[in-house]
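K.L.:
A structural model of the following input is requested.
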Amino acid sequence: MSNPLDPMRGLYGQAICPPVSPATVNQPGEAAPRTEEGKTFNDVLKDFVNQVDQTQQKYDDAIGAVERGESDNLHRVMLAQGQAQLSLKLAVEVRNKLVDAYKEVMRTQF
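P.N.:
Below you'll find the model as predicted:
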């Protein structure tokens, strides 16, 4: 009989995460594991940074068009500004979480 208070089991006794054999864990210097789509964490992070950059470029293009007199659609500019601001805040928070996680890993090693 399994222990009902086992921290690796959910409310109904189902495993929260499947057990991992030591053979499947990457050793230092090995290639990073790929996601189901074949992307590594590095690829996902690059895509995220590119999306933030594209959002900033949209805002720059919209504000530039208004400044040059090519457009008078201030609503579009304000939406682009809000999206750019929100995506930048998200990027900063993701960076903060990654730095915190790195610091935590460095504290746990001896």
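
K.L.:
Please count neighbours and contacts with C-alpha atoms only from this point.
P.N.:
Noted.

K.L.:
Could you give the number of residues near residue 90?
P.N.:
13 (other CA atoms under 10 Å).

K.L.:
any idea how far residue 50 is from it?
P.N.:
Note on residue 90: its distance to residue 50, by CA to CA, to the nearest Å, is 13 Å.

K.L.:
Please apply the same query to residue 17.
P.N.:
The value you get for residue 17 to residue 50, if CA to CA is used, is 32 Å.

K.L.:
Run through the residues that contact the residue lying closest to residue 87 once chain neighbours are set aside.
P.N.:
Spatial nearest neighbour of residue 87, excluding adjacent residues (CA to CA, 6 or more residues apart in numbering): residue 52 at 5.7 Å. Shown in contact with residue 52 (CA atoms under 8 Å, 6 or more residues apart in numbering): 84, 87, 88, 91.

K.L.:
To compare with the earlier structure, here is another sequence to fold:
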Amino acid sequence: MINSITSVQPSQAAGAARSITPAEAQESFKDALSSALNSVNEAQRQSNIATEAMITGKTDNLHQVMIAAEKASITLQTAVEIRNKAVEAYQEMMRMQI
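P.N.:
Now for the predicted structure:
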């Protein structure tokens, strides 16, 4: 699950940005991205498990299966849109003249 950033106060964020090295920022970004992708993967895995349980007759709760499938779909769509925005931002930076 992607964590909210609302708990970070502006003064904390500004102070942290000044004292963090580029390597630390890169590592932090990598960890956040990895965590988010693991959350997407877990939602997909849970959806597959629920669907398989429904197909094999281990459960008859269609509502839970559909909720798991929709959650997986929404998390995947969100990840794709974030990727698209990141690619757009990268392309825009590459077009900038120095």
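
K.L.:
Now the TM-score, please.
P.N.:
After superposition, the two chains reach a TM-score of 0.74 (TM-score structural alignment, normalised by the length of structure 2), with 83 aligned residues with a CA RMSD of 2.4 Å.

K.L.:
that older thread, quick one: which of residue 17 and residue 50 of structure 1 has more around it?
P.N.:
A direct count of neighbours by other CA under 10 Å for residue 17 of structure 1 and residue 50 places residue 50 higher, at 12 against 9.

K.L.:
Okay, buried residues for the lengthiest helix in structure 1 please.
P.N.:
Assignment by DSSP state H gives helix 74-108 as the longest helix of structure 1. By neighbour count with 16 or more other CA atoms under 10 Å, helix 74-108 of structure 1 contains the buried residues 76, 77, 80, 81, 83, 84, 85, 87, 88.

K.L.:
Make JSON lines out of those and add distance to residue 34 of structure 1.
P.N.:
Shown next, in JSON lines, are those (distance: CA to CA, whole Å):
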{"residue": "76", "distance to residue 34 of structure 1": "38"}
{"residue": "77", "distance to residue 34 of structure 1": "38"}
{"residue": "80", "distance to residue 34 of structure 1": "33"}
{"residue": "81", "distance to residue 34 of structure 1": "34"}
{"residue": "83", "distance to residue 34 of structure 1": "30"}
{"residue": "84", "distance to residue 34 of structure 1": "30"}
{"residue": "85", "distance to residue 34 of structure 1": "31"}
{"residue": "87", "distance to residue 34 of structure 1": "25"}
{"residue": "88", "distance to residue 34 of structure 1": "26"}
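
K.L.:
nearest to residue 44 of structure 1, of those?
P.N.:
residue 87 (15.5 Å; CA to CA).

K.L.:
how far away is the closest one from residue 102 of structure 1?
P.N.:
Distance, residue 87 of structure 1 to residue 102 of structure 1, by CA to CA: 22 Å.
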